[in-house]
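>>> kindly return the folded structure for what I paste below:
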Amino acid sequence: MRRVIAIALTGASLAGCSSLSLDSFKPAPPLVKVALESAPPGADATTSLGPACKTPCSIDVPAPDAGFSVTFAGPKFQPVTIPVQVIRNPGDFASPPTTIIEPSPVFAELRPAAPPPKARKPMRPKKPKPPKAAAAPNPAPAQPAAR
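All right, here's what the predicted structure looks like:
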């Protein structure tokens, strides 16, 4: 009787595992080493896949089916994004499959950020000039009065 109960409990517990799929048996994508360099060195390099480091460096990323990008950024420099292609060669009976990263190494030249615009002093309104007095015509020289 104990066997029947144990088998029934095992069957009930397996029935609850409906999320079991063949995807869990697929191998993880192979890791590919990506070399990252920049001019000037010391930039923060971040991949669209997640991993990041300070240049010059190399990181391991899972080889995606499509390409990815690497963004280089640094203080006082404009960020630069470089697209990276993943080329897969399936191989055959004589050679193993290979994955190639293009470009290799991934290189970015950072340009200095434009200086911030200079703060202009606010313009003061000009003081109005006092109105000029209307010029009176020159009086004619006074003639002696006739007596």
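
>>> from here on, just use CA atoms for contacts and neighbour counts.
Will do.

>>> run through the helices of this structure in chain order.
Using DSSP state H, the helices found in the chain span residues 2-15.

>>> tell me where it has strands.
In the chain, the strands defined using DSSP state E lie at 31-39, 44-47, 52-54, 57-62, 68-73, 80-89, 98-102, 106-109.

>>> buried ones in the second one?
The neighbour-count criterion (16 or more other Cα atoms under 10 Å) identifies Asp44, Ala45, Thr46, Thr47 as the buried residues of strand 44-47.

>>> and for the shortest one?
Neighbour-count burial for strand 52-54 flags Ala52, Cys53, Lys54 (criterion: 16+ other Cα under 10 Å).

>>> need those residues in a markdown table with distance to Pro128, can you?
As requested, the buried residues of strand 52-54 are arranged in a markdown table below (distance: Cα to Cα, whole Å):
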| residue | distance to Pro128 |
| --- | --- |
| Ala52 | 62 |
| Cys53 | 62 |
| Lys54 | 60 |
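
>>> which one among those gets closest to Asp92?
Ala52 (33.9 Å; Cα to Cα).

>>> ok, that closest one touching Thr46?
Yes. Ala52 is within contact range of Thr46, at 4.2 Å (criterion: Cα atoms under 8 Å).

>>> before we move on, the earlier item: quick check: which of the strands of the chain is nearest to Met123?
It's strand 68-73; of the strands of the chain, that one is closest to Met123 (Cα to Cα) at 37.6 Å.

>>> quick one more, to check against the first:
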Amino acid sequence: MRRVIAIAAAGLSLAGCSSFSTDYFKSAPPTLQVQIESNPPGADARTSLGQNCKTPCSVTLPVPDSGGFTVSYTMPRFQPATVPVQVIRIPGEFFSAGTTKTDPNPVVAELQPAGPLPKAAHKMMRPKKPKVPKGAAGAPPADGSAFPDPAQGSAPPPPPPPR
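Next comes the predicted model:
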């Protein structure tokens, strides 16, 4: 009978080992909590890691493998803006875990108003040339003055009409 109990106990202990996994010892992937704001508020913000929200908001991001990410802001009647964010890893010591922080946090963008919308282009028309009366001696001077320049040696003025 002792043999049966020993075999049952060994079987139960081996069954427990077959479902044993080292995943229990792994911690969840590290995440960052980032506050996102804009001036004026209400902009659509999208991170290069895929999360998006409407400002002001807070997002939880996985810690990127590379050095950082960007936050892009869009809002109607405002120019889009992009803010780079650096991820700073501070290694832990033997008894303390490492930390990760972002610079800047909160991530803030100042959105600039877009210029006025362009109006429909109008076809440029040439101004009409003034008609020259048939009895005129010649074309008006190029400078637009009504009288000829006396320094240019123009013809003398016509004599007064007879009485």
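
>>> superposing both, give me the TM-score.
In this superposition the chains share a TM-score of 0.67, using TM-score structural alignment, normalised by the length of the first structure; 115 aligned residues with a Cα RMSD of 2.5 Å.

>>> picking up where we left off before, how about CSV for the strands of the first structure, with distance to Pro141 of the first structure added?
Conversion of those to CSV gives the following (distance: least, Cα to Cα, whole Å):
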stretch, distance to Pro141 of the first structure
strand 31-39, 88
strand 44-47, 90
strand 52-54, 94
strand 57-62, 99
strand 68-73, 86
strand 80-89, 85
strand 98-102, 101
strand 106-109, 86
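
>>> so what's the residue nearest the centre of the second structure closest to, chain neighbours aside?
The centroid of the second structure falls nearest to Ala81 when counting by Cα atoms, centre = their mean (2.6 Å). Once flanking residues are discounted, Ala81 of the second structure sits nearest to Tyr73: 5.1 Å by Cα to Cα, 6 or more residues apart in numbering.

>>> if I look at that neighbour, how far off is Val59 of the second structure?
14 Å (Cα to Cα, to the nearest Å).

>>> neighbour count: the two, which is higher?
Tyr73 (28 against 15; other Cα atoms under 10 Å).

>>> what residue of the first structure matches up with that one?
Using TM-score structural alignment as the criterion, Tyr73 of the second structure maps onto Phe72 of the first structure.

>>> ok, now how distant is its match from Val34 of the first structure?
To Val34 of the first structure, Phe72 of the first structure is 14 Å away according to Cα to Cα.

>>> and for Lys76 of the first structure?
Noted for Lys76 of the first structure: a distance of 26 Å to Val34 of the first structure, by Cα to Cα.

>>> more neighbours: which of these two?
Val34 (19 against 12).

>>> quick check: that one touching Ile59?
Yes. Counting by Cα under 8 Å, Val34 of the first structure does reach Ile59; the two are 5.4 Å apart.

>>> so what's the match of Tyr73 of the second structure up against?
Counting by Cα atoms under 8 Å, 6 or more residues apart in numbering, Phe72 of the first structure touches Ser38, Ala43, Asp44, Ala45, Thr46, Pro79, Val80, Thr81, Ala108, Leu110.

>>> what's in contact with stretch 33-41 of the first structure?
Under Cα under 8 Å, 6+ apart, the answer for stretch 33-41 of the first structure is 45, 55-61, 72, 101, 104-110.

>>> go again with 7 Å.
Under the contact criterion Cα atoms under 7 Å, 6 or more residues apart in numbering, stretch 33-41 of the first structure has outside partners 55-61, 104-110.

>>> buried residues in that stretch?
Of all the residues in stretch 33-41 of the first structure, those buried under the rule 16+ other Cα under 10 Å are Lys33, Val34, Ala35, Leu36, Glu37, Ser38, Pro41.

>>> could you identify the most distant pair in these?
Lys33 and Pro41 (19.1 Å).

>>> SS state for Ile7 of the second structure?
helix (DSSP: H, G, I helix; E, B strand; the rest coil).

>>> brilliant, that's me finished.
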